[in-house]
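Participant: Pasting the sequence and the predicted coordinates here, then a few questions.
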Amino acid sequence: MSTPNIPATEPAWWTGAVVYQIYPRSFADSNGDGIGDLGGIVAKLDHLADLGVDVLWLSPIYSSPQHDNGYDISDYRRIDPTFGTLEQFDELLKGVHSRGMKLVMDLVVNHTSSEHPWFIDSSSSVNSPKRDWYWWREAREGFSPGERGAEPTNWGSAFSGPSWTLHPATGQYYLHLFTPEQPDLNWENPDVRAAVYEMMTWWLDRGVDGFRMDVINFISKNPALPDGPVPAGKLWGDGSPHYISGPRIHDFLQEMHREVFEGRDAELITVGEMPGVTIDEAKLFTDPARREVDMVFQFEHVGLDYGPGGKWDYKGLDLRDLKTSWNRWQKGLADTGWNSLYLNNHDQPRLVSRFGDDAKYRYESATLWAAILHLHRGTPYIYQGEEIGMTNAPFEAVSDFRDVESINHFYEATTALGQDPEEVLRNLRIMSRDNARTPVQWTGREQAGFTTGTPWIDINPNYASLNAEADRASGKSVFRFYQQLIELRHKDETVRLGDFSMLAADHPALYAFTRSYNGSTLLTVGNVSGDPLTQPADLPTGPLVLGNYKSLDGAELRPWEVRILRIA
């Protein structure tokens, strides 16, 4: 076992916190229009307080044309009427704070909506004072604007197609790493940064407790915007080496801290979503002495079931790959920095369907993964519905999907690349972001208690038996297990701060590790399979702290069984 690492100063409050993510349009609808809203969240605050979470993170609720479900923002200081009003937001904030919780907003500042006044001004003329608030370029030399191959670089968009769109009125192209309706801001321009910092300060002054920063490591681009390599089977180049953790990213984040967070950061939480970030980079981003962000969201572990063709080439998870990845991150940030712990969010399919057994052993596999995740060192994140073990949805046709990424992929794959539509649909059913976006199942009554109207996306038909009301009343309650995990983190410094040691790293079905702190050690052992498993004889043992079966059965771990033991 490793030597206890006892910090010299008081640990940050968020080392003992648990964050709950709300995707507002799918959480709870209070006015019957079929879309979740702020009133629905207010009505469910007691559910979240009962769960015991410390922080609520809201996916975007700002004014938006909703081309990417709110991640295309047209006004950072207004609430989209779909979700309510600023007065309702203030009511929500008051309700959150009165229950001892904090509220974090989603900060989306790599890009805006193409309907944001900044972009409208920028696109009005090549001479606009805001022209260089975004990335504008001429057509590639030797090509006419609009011609295939005339894009200034060969970069592909994250949502299929090129990352450049021609603006006919001015004859130039603008950059968008996501949809054409999400043009990228030019952070090289100090006026852009000043405007963003002013907006962030406005929200903090209103009482918000921090930000989860969407793709924040994309904001610094190589100004030359060079071409990227074209992966096999792809139509467009990979520009990510030129914008992931780019040349000035640390300068920008340190400036943001000085201008926005300085003097009040002790009570806040700042989380940087950073696709492609490495451990060495994460150590820099989360080193408290550097004053950038408190923790990062990294994506290495949620790409381990991708095949050679990427996300839409599903191959399944090898548990040893996950153990290797998480062990690297636990060790890499052990002395400097901090981990975010998650397996579900609005961009990932449902955990119990992806890595567990959502039929015969839904309760057992949902609670096993919960225990494994929450007993690692870092701040755990729960995504709405995860606390009751919600599953992927049985999408039948492409018309059932609402996610722009999924729909665009289907048509590009079947039309431009000639792939079999049924095979494309099979992978969409497993990996689509829409699996996380079906409405929360509150009751077994009509529309799962989510709305009195027609939901914006179909509710999973298993709501009649799988819902919050039924789960909380059940003898095998996923919700109650999450309550116990959260309570354990709140009470036990070993869970909050203990050193991490992986055991049986090469075992294909056993996940085992210890956490040690100031003379106390906890052992977590889990059988990540549907078959019985006999534990290795050399594993330590001790009294049970928490498990997902009612009693122990010696060294035999039953299907999807997890045990947290206190070791003498």
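Facilitator: Noted; the coordinates are in hand.
Participant: going forward, measure contacts and count neighbours with C-alpha atoms only.
Facilitator: Fine.
Participant: How about G161: what's its closest non-neighbour residue?
Facilitator: Nearest residue to G161 in three dimensions, chain neighbours excluded: W236, at 7.2 Å (Cα to Cα, 6 or more residues apart in numbering).
Participant: contacting residues around the one you found?
Facilitator: 154-156, 161-162, 230 (Cα atoms under 8 Å, 6 or more residues apart in numbering).
Participant: make it 7 Å
Facilitator: For W236, the contact set (Cα atoms under 7 Å, 6 or more residues apart in numbering) comprises 154-156, 162, 230.
Participant: Repeat that for L485.
Facilitator: With Cα under 7 Å, 6+ apart, L485 has these contacts: 371, 374.
Participant: where do the helices sit along the stretch 51-200 of the chain?
Facilitator: If DSSP state H, counting those that start in this stretch is used as the criterion, the helices of the stretch 51-200 of the chain fall at 86-98, 117-122, 190-206.
Participant: okay, those helices, which one's buried deepest?
Facilitator: Ranked by mean neighbour count, these are led by helix 117-122 with a mean of 18 (mean count of other Cα atoms under 10 Å).
Participant: Show me the contact partners of it.
Facilitator: 114, 128, 130-131, 133.
Participant: quick one: which of those is nearest to T15?
Facilitator: W133 (37.2 Å; Cα to Cα).
Participant: take the one below as the second:
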Amino acid sequence: MQDFLWWRDGIIYQIYPRSFLDTTGNGLGDLAGITARLDYLANLGIDAIWLSPFFPTPDADFGYDISDHVDVDPRFGSLADFDELVEASHKRGIRIILDLVLNHTSDQHPWFQESRINKTNPKHDWYLWESPSPSKGEGSGVGVPNKWQSVFGGKAWTWDQIRGQYYYHMFLNEQPDVNWRNPEVRKAQMDVLRFWLERGVDGYRLDVFNVYFKDDQLRENPGKLGRRAFERQEHIYDTDRPEMDSVLEEMRSILDEYPERYAVGETFLPTPEKIIRYNGQKKLHAAFDFEFLWSNYKPSKFLTAIQNWEKVAAEAQIWPNYVLSNHDVPRPATRYSIGEDDARAKVIMAMLLTTRGTPFLYYGEEIGMRDISLRRSEIMDPPGKKYWPFHKGRDGCRSPMQWDASENAGFSTENPWLPVHPNSEKRNVAAQQENEHSLFHFTRSLIALRKENITLLRGEFIPLKDMPRGVLAYLRKSDEETILVALNFSENMKKLILPKKSWQILFSENREDKITEDALLLFPHEVIILKAN
């Protein structure tokens, strides 16, 4: 396809590096492991891989507490390994997206270590330091500058004995927020952007980008009803400050110096208004919409999410994207209690790959990986340790990739950093590659169909009305053709009245190539894609 644009028309695949493939025997996945599996990804039909952080880190938040933004953690490899990965990926037509965490650093970062020394050092204002509130004791815990809360629980201010002030952290106290109002900080962060672009990176996923700035007066957030302390505040003053717009414009201008570069933002506490604000020709190329992540296994819920996105995309003049899974939420096979036959998994995979927008896949989603269950003593994730049993953390969706039926699922020759799922003897890449009816082959076939069909890539999305309960059906329409997608979410046969046209089958697991009737009887959990003659 001549005008194929990778971030619009392609498939983006998220890899959690420490869980993908271990080539060194330390129990952690590494960059060389990703390079070793590029042929697998190319065969699946992947156009870009988004790499979760692999930078040097003390691992308080497993890579999202970075101590050096312009290097590779030795456990994951080296800059030479990264360069090899980029070169090998590009040879296969696969782009590289980095997870860029610029709101905060590790408290072990040299910037913070210098900043905490005293109130006069060259980096004294590279972070958000504040003295205790008047008339309240230093270090008492009650003298905090305001009542802002940390996402991970507790106050967002931690007393630093060395400097004799509080520092702000929206997340863990090991993750101090940088001061984006400082021009030197801003330049340093833009230098990070350029560093990886010069090494051949094709794009960025900006982690919680809309919280870079906080209210300079530290005004209190209004209260609201909520379960946790963080949720009992309207986050007006610690997110989405006006200064954010100019930062995105500067980032976009840097990206535009390089051909076909891309930035997608993770909007913290997303709303349609925020997506519209932060996207456009001078800002981000895209922002995540997470409605699919919170939708029940009901066609009406998914349709509402799609229609909401279509409305926002039209208003903001941006391209939609859809995600069913990532490193922060339970996998869809677990969320939706999908059976071993993967029938439900095929339905939602078909929906993801036939809507109008860029699909994001999470590693292992193509083989229907499930979350692992952990005892409390096995939990690694900070929120899980803190809130167990009410919130068991995010470890479940981060287990090692299941490559084959061997010990440790072919992920590592040593004990992996998280346990391999017990089902890996049967549910793995090798087994599914041999089974033409597997979720892997289903996904691969749909990706191939999508790529060769301009209407599935960019055609208008038109939902069909008055569908039987449990059925989601829609047209994808272009000047060239009309395509009908019908998805039966239910356990029952459903009768679908077809629009008055002659139809041929583009995709089906169990039907012939023609539809001769005006109605179609859908099998339970059936996926069928038709093309109007």
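Facilitator: Noted; the coordinates are in hand. All values derive from a computational prediction rather than experimental measurement.
Participant: now what about the TM-score between them?
Facilitator: TM-score for the superposed chains, counting by TM-score structural alignment, normalised by the length of structure 2: 0.93, backed by 525 aligned residues with a Cα RMSD of 2.3 Å.
Participant: What subset of the contacts of helix 117-122 of structure 1 is buried?
Facilitator: Neighbour counting over these (16 or more other Cα atoms under 10 Å) leaves 114, 130-131, 133 as the buried ones.
Participant: what would these look like in JSON lines with distance to A504 of structure 1?
Facilitator: Compiled in JSON lines, these are given as follows (distance: Cα to Cα, whole Å):
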{"residue": "S114", "distance to A504 of structure 1": "51"}
{"residue": "K130", "distance to A504 of structure 1": "57"}
{"residue": "R131", "distance to A504 of structure 1": "57"}
{"residue": "W133", "distance to A504 of structure 1": "52"}
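Participant: Could you give the number of residues near the aligned partner of N527 of structure 1 in structure 2?
Facilitator: Matched by TM-score structural alignment, N527 of structure 1 corresponds to N488 in structure 2. Applying other Cα atoms under 10 Å, we find 27 residues neighbouring N488 of structure 2.
Participant: and if you look at E250 of structure 2?
Facilitator: E250 of structure 2 has 14 nearby residues by other Cα under 10 Å.
Participant: quick one: secondary structure of it?
Facilitator: Going by DSSP: H, G, I helix; E, B strand; the rest coil, the secondary structure assigned to E250 of structure 2 is helix.
Participant: One more: V271 of structure 1?
Facilitator: strand.
Participant: How about D33 of structure 1?
Facilitator: D33 of structure 1, by the three-state scheme (three-state DSSP), is coil.
Participant: Give the aligned equivalent of it in structure 2.
Facilitator: Counting by TM-score structural alignment, the partner of D33 of structure 1 is N26.
Participant: Setting the sequence-adjacent residues aside, check what's closest to that match.
Facilitator: E414 is the one closest to N26 of structure 2 (Cα to Cα, 6+ apart), at 6.6 Å.
Participant: And the furthest pair within the contacts of helix 117-122 of structure 1?
Facilitator: The two members of those with the most space between them (Cα to Cα) are S114 and S128, at 15.5 Å.
Participant: which position in structure 1 aligns with G45 of structure 2?
Facilitator: G45 of structure 2 maps onto G52 in structure 1, by TM-score structural alignment.
Participant: Next: D216 of structure 2.
Facilitator: With TM-score structural alignment as the criterion, the equivalent of D216 of structure 2 in structure 1 is P223.
Participant: now whichever residue in structure 1 pairs up with V142 of structure 2: how far from D318 of structure 1?
Facilitator: Under the alignment (TM-score structural alignment), V142 of structure 2 pairs with G149 of structure 1. According to Cα to Cα, to the nearest Å, G149 of structure 1 and D318 of structure 1 sit 40 Å apart.
Participant: try E493 of structure 1
Facilitator: According to Cα to Cα, E493 of structure 1 and D318 of structure 1 sit 31 Å apart.
Participant: and what of A266 of structure 1?
Facilitator: If you go by Cα to Cα, the gap between A266 of structure 1 and D318 of structure 1 works out to 39 Å.
Participant: ok so, going back, which of E493 and D318 of structure 1 has more neighbours?
Facilitator: Taking neighbours as other Cα under 10 Å, E493 of structure 1 and D318 compare with E493 leading, 16 against 13.
Participant: That one maps to what in structure 2?
Facilitator: So, by TM-score structural alignment, E493 of structure 1 is matched to I454.
Participant: ok, that match to G45 of structure 2 distance?
Facilitator: Going from I454 of structure 2 to G45 of structure 2 by Cα to Cα gives 16 Å.
Participant: Over to M190 of structure 2?
Facilitator: Counting by Cα to Cα, the gap from M190 of structure 2 to G45 of structure 2 is 32 Å.
Participant: for L374 of structure 2, same thing?
Facilitator: 33 Å.
Participant: Could you do G77 of structure 2 as well?
Facilitator: G77 of structure 2 is 26 Å from G45 of structure 2, by Cα to Cα.
Participant: Over to M369 of structure 2?
Facilitator: 19 Å.
Participant: Looking at the two, which has the bigger crowd around it?
Facilitator: M369 (24 against 21).
Participant: that's a strand at the more buried one, yeah?
Facilitator: No - counting by three-state DSSP, M369 of structure 2 is located in no strand; its state is coil.
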